[in-house]
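Engineer: 3D model of this:
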Amino acid sequence: MRRRDFLRAVALAGIAARGARGLAPSFATGRQSNSGGDPGKKEGDPMIYRTLGRTGERVSAIGMGGFHIGQTKLSDDDSIKLIRAAIDGGINFMDNSWDYNKGQSEIRMGKALKDGYRQKVFLMTKLDGRTKEEATKQINESLQRLQTDHLDLIQHHEIIRFDDPDRIFAENGAQEAVLEAKKAGKVRYIGFTGHKDPHIHLYMLEVAARHNFHFDTVQMPLNVMDAHFRSFEKQVLPVALSEGIAVLGMKSMGSGVLLKSGKITAAECLRYALSLPTSVVITGIDSMEILDQAFAAIESFHPLTNGEREALLAKTCQAAANGRFEPFKTSSIFDSTAENPEWLGEEPREIRELMPA
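Structural biologist: Predicted coordinates for the structure are as follows:
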């Protein structure tokens, strides 16, 4: 979509919402409110800021995705300029991961956050290790690449298998490394991510509760098609909100795959996700044009009404029914840890002992 077409689309979407009434309970009731009691509001610039769950941190409603800024089609200089332009425009939530683009995403973000920019952002990265040893190594490598002495948020990445929670919370599992990093001042808050199945997210919360641990954040796919198939919105979102866990939305456009259905526009995708009770919607930004589109979406944002929500759900229902346009749920294409099992570390000792010599 060309920039001027996108700007016109989001502007019209915002205008259409201004006179509407009667929002669904799961949706925000206005620019000043986000379900879950969070007042999302402007604070001196076009950006909307929301509260990150019970942490009390104020974060931008749009977060800058870390994957895209490490891609080879961008130079180091272009990535640095893009990240700093996002921060200058009010985006203060930075997303990244130890595994993105073989570390290039973190390295570039680390360069961009020099010259005082680190103090302006809430910095998050993710780790893939499931063992204490591997997780410790990845945390320290991320800190080095990002050129910082602490992470505002670390998240266990790609919780996409039912054994992931048990491995992470096992003796000498990754959670021990994360807790030690927090005690040492290297990490402030702890969360997890996943994109495969809402039941795995719920199991992660269950295992955490068994270990008397409460996550600060949870990241999940939240988009209009998710509402129809293996829905994180319907199954995980209410639980997270009830427990005071900040919700980080991702895949609002499914890396552009949702748009290929022909049933939804980019503007509608972003508006749907922003209307949910999220603290942040993380979006991939790989050009100044896309950054401008994100700012335009925020500038004109007004939450969906009940009628608008139902209309979007109705026109995407058939296309979304079998998960075809959410391949991150139905295939292994998005499963980087499946392609690189060594990132996880060794299998637990009790499993290795069962295997034949």
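Engineer: from here on, contacts and neighbour counts on C-alpha atoms
Structural biologist: Noted.
Engineer: Can you show me the strands along the stretch 1-150 of the chain?
Structural biologist: With strands called from DSSP state E, counting those that start in this stretch, the stretch 1-150 of the chain shows them at 41-42, 48-51, 58-60, 62-64, 93-94, 122-127.
Engineer: most packed of those?
Structural biologist: strand 62-64 (a mean of 27; mean count of other CA atoms under 10 Å).
Engineer: Proceed likewise with the subsequent sequence, for comparison:
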Amino acid sequence: MLYRVLGSTGERVSAIGLGGWHIGLKCVDEELAIRIVHAAIARGITFMDNSWDYNGGVSEIRMGKALRGYRDKVFLMTKIDGRSKKEATKQLDESLKRLQVDYIDLVQHHEILRYEDPHRVFDEAGANAAFLEAREAGKIRYIGFTGHKDPHIHLHMLEVASERGFKFDTVQMPLNVMDAHYRSFAKLVLPELVKQNIGVLGMKSFANGILLKSNTVTPIECLHYVLNLPTSVVLTGIDSMEILDQAIEAVQTFQPMDEEQLRNILAKTAQAASRGEFEPFKTSSIFDSTAQNPDWLGEEPQRLQKLMPT
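Structural biologist: Below you'll find the model as predicted:
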């Protein structure tokens, strides 16, 4: 296993992270999910991804069961959808119970997809106030955010945070062999994160398998490409022991790419990627859980509601 430093936190984490969504799928029974987590840890994976909303809480519950006796071997992350302080606090407490832990290493604001999301998060009664209180209480250690829609919204989130005097520890975003050709996080956001020494979490390496349907690249090539970027962790969904083997093989066979190798792999995907067809998380609402469940976000800031005409 390769290990990398998580931005300015100084934490050393595995270059591959175990995606939490897949271990809660109906096609993966609980016994297999726990076996996957244990096998991943045994093979050197330390970064564990999850979210409050994954599979109605099943993913966190299974992760909690799998980490009994293993908590000190992993860097545990989850994500919270609430934009209000009240809703974020509620969801965070639920995550702690499901995961059966006293603290979570990293909690991230989930699905920052809209230009208003940063302002809701950083409102005086917003979710980041809940995160800061939780960090002060020892319930969480680090704070980040995620999103998959548009790199400009990521940049806006960083800008709003900076205006409030806050710096994120991590940022999670889509990074894959097609991203460079369409609304690219790698081109627009990644340099800023490197400049600020913020931990980079890459996701959507395969876009839940959709990317592979382009028949342009292999799974190993996909993972090698993202490992070659200045990522701290590449998160990948693992729903079988065979897919775990594939992730480990990608790490073991990874070698830094030269400019010619990069040009060749991007040339393979240029035409298929040109319109975002194989990155539907950018071009549709199919992947937008909070759009389908707006109640997860909580109420709009009270100060804004007072401005509305009665």
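Engineer: Once they're superposed, what TM-score comes out?
Structural biologist: Scored against TM-score structural alignment, normalised by the length of the second structure, the superposed chains reach a TM-score of 0.98; 310 aligned residues with a CA RMSD of 0.9 Å.
Engineer: picking up where we left off before, could the strands of the stretch 1-150 of the first structure go into TSV alongside distance to Ala314 of the first structure?
Structural biologist: Below are the strands of the stretch 1-150 of the first structure laid out as TSV (distance: least, CA to CA, whole Å):
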stretch	distance to Ala314 of the first structure
strand 41-42	30
strand 48-51	29
strand 58-60	30
strand 62-64	26
strand 93-94	32
strand 122-127	35
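Engineer: Nearest to Ser252 of the first structure, out of those?
Structural biologist: With CA to CA as the criterion, Ser252 of the first structure lies closest to strand 62-64 of the strands of the stretch 1-150 of the first structure, at 11.1 Å.
Engineer: what's the average distance of that closest one to the second structure?
Structural biologist: Here strand 62-64 of the first structure, set against the second structure after superposition, deviates by a mean of 0.1 Å using mean CA distance after the TM-score superposition for the first structure.
Engineer: Would you map the helices across the stretch 101-250 of the first structure?
Structural biologist: 104-112, 132-146, 164-169, 174-183, 198-210, 232-235, 237-242 (DSSP state H, counting those that start in this stretch).
Engineer: Which stretch among those helices is buried most, on average?
Structural biologist: helix 104-112 (a mean of 23).
Engineer: That one aligns to what range in the second structure?
Structural biologist: Counting by TM-score structural alignment, helix 104-112 of the first structure pairs with residues 58-66 of the second structure.
Engineer: Now do the matching stretch: everything it contacts.
Structural biologist: When contacts are defined by CA atoms under 8 Å, 6 or more residues apart in numbering, stretch 58-66 of the second structure is touched by residues 20-25, 30, 33-35, 37-38, 50-52, 54, 95, 98-101.
Engineer: mean deviation (superposed) between it and the first structure, please.
Structural biologist: Mean deviation for stretch 58-66 of the second structure: 0.3 Å (mean CA distance after the TM-score superposition for the first structure).
Engineer: Tabulate the helices of the stretch 101-250 of the first structure (TSV), appending distance to Val59 of the first structure.
Structural biologist: Formatted as TSV, these follow (distance: least, CA to CA, whole Å):
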stretch	distance to Val59 of the first structure
helix 104-112	18
helix 132-146	19
helix 164-169	27
helix 174-183	20
helix 198-210	23
helix 232-235	21
helix 237-242	17
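Engineer: how close does Glu159 of the second structure get to His152 of the second structure?
Structural biologist: 10 Å (CA to CA, to the nearest Å).
Engineer: Now do the shared contacts for these two.
Structural biologist: Between them, Glu159 of the second structure and His152 share no contacting residue, judged by CA under 8 Å, 6+ apart.
Engineer: Excluding residues flanking it in the chain, which one is nearest the aligned residue in the second structure for Gly65 of the first structure?
Structural biologist: Alignment note (TM-score structural alignment): Gly65 of the first structure maps to Gly19 of the second structure. Residue nearest to Gly19 of the second structure in three dimensions, not counting chain neighbours: Gly237, with 4.4 Å by CA to CA, 6 or more residues apart in numbering.
Engineer: what's the counterpart of that neighbour in the first structure?
Structural biologist: Checking TM-score structural alignment: Gly237 of the second structure goes with Gly284.
Engineer: Pull the number of nearby residues for its match.
Structural biologist: Around Gly284 of the first structure there are 22 other residues, counting by other CA atoms under 10 Å.
Engineer: Could you check which residue of the first structure pairs with Ser184 of the second structure?
Structural biologist: Under TM-score structural alignment, Ser184 of the second structure pairs with Ser231 in the first structure.
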